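Chemist: Fold the following and give me the result.
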Amino acid sequence: MSDILIVDDERDIRELIGDILEDEGYTTRLAGNSNEAMAEINAEPPALLILDIWLKDSKMDGIDILKTVKRDNPDVPVVIISGHGNIEIAVAAIKQGAYDFIEKPFNIDQLLVVIRRAMETSRLRRENQKLKRKDSHPTEVIGESAAFRGLIGQLDKVTKSNGRVMLSGPPGSGKEVAARYIHAHSNRAAGPFITVNCAGVSPEGMEEVLFGREGSDRGVEPGLLEQAHGGVIYFDEVADMPLGTQSKILRVMVDQQFTRVGGADKVRVDLRVISSTARNLEAEIAAGTFRQELYHRLNVVPIAVPSLEERREDIPLLAAHFIEQCHKTQGLPQRALSDEAVALMQTMVWPGNVRQLKNLVERVLILGEGHDEITARELPQDSGVPDGDENRVVLSGTLATLPLREAREAFEREYLLTQINRFGGNISRTASFVGMERSALHRKLKSLGVVTSSKAGARIAHVEDDAEVE
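Modeler: Next up, the predicted model:
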């Protein structure tokens, strides 16, 4: 993109600059007053704006146009030229966001140097924005379960609208991935996706982060709302947004404009708002920590993102996806999952949801050796029970990977070995504790291949063992 807009009320000057730049291989457009300039900018923002400060017979002077351009198209570099230049005008222009300032009559070589640098800055900004929007953040959603298909059905319905979406679900369930999916499949896909980490910014700094700042010492610093212009602003864990900021965000959503911290001019923005929460916002409203009016503004389309335990069928697909990701991004081995490992993963408790699964896969690949299949032995042998599930039995090791009959025998063998060794090989005490007749316990031990001894305790009989259970 090498399109340059030249704005000067002197026809000879703008045509001279245009001819020089055309000879250098640039594409140029010309404007003689503020109306023509704004019409060209609104039709298609240029890659670079060369702007005269003094414009005769115009409603806006160069500084006014500069302010408007930096408000609506902050990535467009602006080079100011003026025949009445002085240090005050130069400082005012730079303060308002101009890339550089050149006095008339200007040196052609100096002008070309400034333009090349400004164009390079413009190119780097565009590439940086593309990289930010690229695959560093996933937009692909993985799954085939009924819960997953229901989620995708809801997401697809909202992609083509500008309606505000509230994503709810437990931590790590993939709410941001769902938000990015909406953005990637919407008519704003070419625009930015800006995340506001509401829990990660201090209440004192939140407004400056969101609205930006103006000041004579630092110039103009756009905030996240301004950076999201034309795209999506995503409020991650919106329940953590400070109360004072909530009222100002509500006003932005109504007016689509705001004022930077320390500034006076209104900044207009065109945004789609997507929010997420792992908390019950209605309970937060009742507690006085979240504004009801903002809740109703944000919660136009509520979508619940299911936990990993609600979509266990998707665990093999997700794990395989994370293995491939780790291989591409970190060079870790691209190992397959054994059937036993898959079965164990599908029985585990996942309080951290998809994020926990991704971390587990990465840990196994880092600590594992070779390129063989990932086995159940490499996975955590204690999957843990969440609070409030004390009555739930959790399967550990490879037990969850066996058919019912084999699993029952394995469990009984391990259980009885543990109890006999616990009572020092004393069958009477063991039988009493487990609630079996002594003779029935002997038969059970024999059928399970367990050999007992008052001195050695209990062990599993090997093939060469043909002694009767004592």
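
Chemist: okay, CA-based contacts and neighbour counts for the rest of this
Modeler: Noted.

Chemist: Please list all residues in contact with the residue most central in space within the chain.
Modeler: Taking CA atoms, centre = their mean, the centroid of the chain lies closest to Glu176, which sits 4.6 Å from it. Going by CA atoms under 8 Å, 6 or more residues apart in numbering, Glu176 touches Asp236, Ser276.

Chemist: What are the buried residues along the helix or strand in which it is found?
Modeler: In the assignment (DSSP states H and E), Glu176 maps to helix 175-184. Using 16 or more other CA atoms under 10 Å as the test for burial, helix 175-184 gives Lys175, Glu176, Ala178, Ala179, Arg180, Tyr181, Ile182, His183, Ala184.

Chemist: and for comparison, fold this next one:
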Amino acid sequence: MAIRRILIADDEDSIRWVLERSLSRQGYEVATASDGRQALELFRHHQFDMAILDIRMPGIDGLELLERFLAERPDLLVIIMTAETSMKNAIEAMKKGAYDYLPKPFDLDEVDALILKASKANQVREQVCLLKEELREHYQLDRNIIGNSPPMQKLFKILGRVAPSDATVLITGESGTGKELVARAIHFNSPRLGKPFIAINCAAIPRELLESELFGHEKGAFTGASERKAGKFEQAHGGTLFLDEIGDMPLELQAKLLRVLQEKEITRTGGSRTIAVDVRIIAATNQNLQEKVREKSFREDLFYRLNVVPVALPPLRERREDIPLLVDFFLEKAREELQVDTRSCSKEAIGLLQRHDWPGNVRELENAIMRAALLSPDPVLSPADFPDLQGGAERREESLEDLIGSKLRQSLDPVNIFELDNLYELVLHQMERPLLRIVLEKTRGNQVKAAEILGINRNTLRKKLQVLGLKAGRGS
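Modeler: Got it, this is the predicted structure:
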């Protein structure tokens, strides 16, 4: 928005008169005040785009006015006028948030140039704000991260709490679950929006080059270092650094990373000068870092430094109910990016997609949908459009362990397990009861045969039947 309304505060009548006359002729709406208190009253009852304040005024001086104005209107453009030959007051004003200063005496061309410069800066600032809003909207936590299942609702709650903070986050999950997408969503919903989001894959860069990529290097630091280079930490200053596949970082580099996280400063390879960095760290891995700590292949102190807020992404097979939503999302994406006609998915195709295990998770599903949308001649996708999924056409049966694990996870999700002290016994009893009942039904109550099938002593079986409250049936 262009500058329209300007407040001028100066105890010199001639300065106020000259500025008001000149700016009014150019179409600006101008209000004037002869001291700080009058300026404060005008500010509180009118909306101004800019204030031009003399630094020396009776009552409230220009620096105090500057602080009060910006406390209520951080977006207000303030120019400080000073007759001091020293730069001390001008520097103080800039530190307190003034847009610029105007030394007295000045000519009107200087004023016009300064206001024009401020107007352009204001327009750029508004464009930046609009871009920030667009980015924030694009990376809304529930816009690109799709799902209504209980695991996803739990994830949204965690992300909603952690995004506005500056806490270090460790994202875990299988390949293809969307770890970088979650990292970007955290960044773009944080106060660091508008600052850099820098990603680096620790597994994709040779170990001898990874240190230079992270911390930068000085000219001549090694063969081929023909010029100074800033590393990812410097590039991410003020923003977020995403360390993907952190579990593949070499041990010797883990020690240097830990020191950077503790000291918040880096030293370029081949250099001696320390450089302060302000960076939020989000790390991700598809490995079990606790197991790597036990194996001594990952530093325990670094693990705890990274694992401030753990975020675990569920595999797609544990949230099959989200697949129809994901299908719709990817079909819309195919329409926009591949310029294909609007597609939909038949119930039979959705059923096939929901029965597949998706070892590549959401990434694999996206590829399957985009490929089918591009190649299918029909507006409605059918199972025939997913030939790669039809080998065991109807997906192989889930193992008993998978089924039990899935049901157990659903049962325990709403429970605070930290309040229990007999979970193992409780779960075992619930699993034993149906098992014994089924075996006794199959053996028509023959306990001897049932004990033989179960691989336990007959007396043990009798005791279990009593404890679990099951009817004993016939003895032989």
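
Chemist: Next, the TM-score between them, please.
Modeler: For this chain pair, the superposition-based TM-score is 0.55 by TM-score structural alignment, normalised by the length of the first structure; 304 aligned residues with a CA RMSD of 4.5 Å.

Chemist: Find the pair from the buried residues of helix 175-184 of the first structure with maximum spatial separation.
Modeler: Longest distance between any two of the buried residues of helix 175-184 of the first structure is 14.3 Å, between Lys175 and Ala184; criterion CA to CA.

Chemist: what span of the second structure lines up against stretch 299-307 of the first structure?
Modeler: Here stretch 299-307 of the first structure aligns to the second structure at residues 307-315, judged by TM-score structural alignment.

Chemist: how far does that stretch stretch from start to finish?
Modeler: 20 Å (CA to CA, to the nearest Å).

Chemist: Could you do stretch 229-242 of the second structure as well?
Modeler: OK, stretch 229-242 of the second structure end separation, CA to CA: 19 Å.

Chemist: Quick check: buried residues in that stretch?
Modeler: 229, 231-242.

Chemist: Make CSV out of those residues and add distance to Ser22 of the second structure.
Modeler: Compiled in CSV, these are given as follows (distance: CA to CA, whole Å):
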residue, distance to Ser22 of the second structure
Lys229, 50
Gly231, 51
Lys232, 50
Phe233, 49
Glu234, 46
Gln235, 45
Ala236, 45
His237, 43
Gly238, 41
Gly239, 43
Thr240, 47
Leu241, 50
Phe242, 53
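
Chemist: quick one: which of the residues you listed sit in helices?
Modeler: Lys232, Phe233, Glu234, Gln235 (DSSP state H).

Chemist: Can you tell me which of those residues lies closest to Leu306 of the second structure?
Modeler: Taking those together and measuring to Leu306 of the second structure by CA to CA, the closest member is Phe233, at 15.7 Å.

Chemist: residue contacts, the corresponding residue of the first structure for the closest one?
Modeler: When the first structure is aligned by TM-score structural alignment, Phe233 of the second structure is paired with Leu225. Contacts for Leu225 of the first structure (CA under 8 Å, 6+ apart) come out as Leu210, Phe211, Ile233, Val269.

Chemist: one more time with 6 Å
Modeler: Leu210 (CA atoms under 6 Å, 6 or more residues apart in numbering).

Chemist: picking that back up, which is the next helix or strand following the helix holding Glu176 of the first structure?
Modeler: Criterion used, DSSP H and E; the element after helix 175-184 of the first structure is strand 193-197.

Chemist: Tell me the spacing between the corresponding residue of the second structure for Arg363 of the first structure and Phe386 of the second structure.
Modeler: In the second structure, the residue paired with Arg363 of the first structure is Arg371, using TM-score structural alignment. Counting by CA to CA, the gap from Arg371 of the second structure to Phe386 of the second structure is 9 Å.

Chemist: If you count surrounding residues, which of those two has more?
Modeler: The residue with more neighbours, out of Arg371 of the second structure and Phe386, is Phe386; 18 against 14, by other CA atoms under 10 Å.
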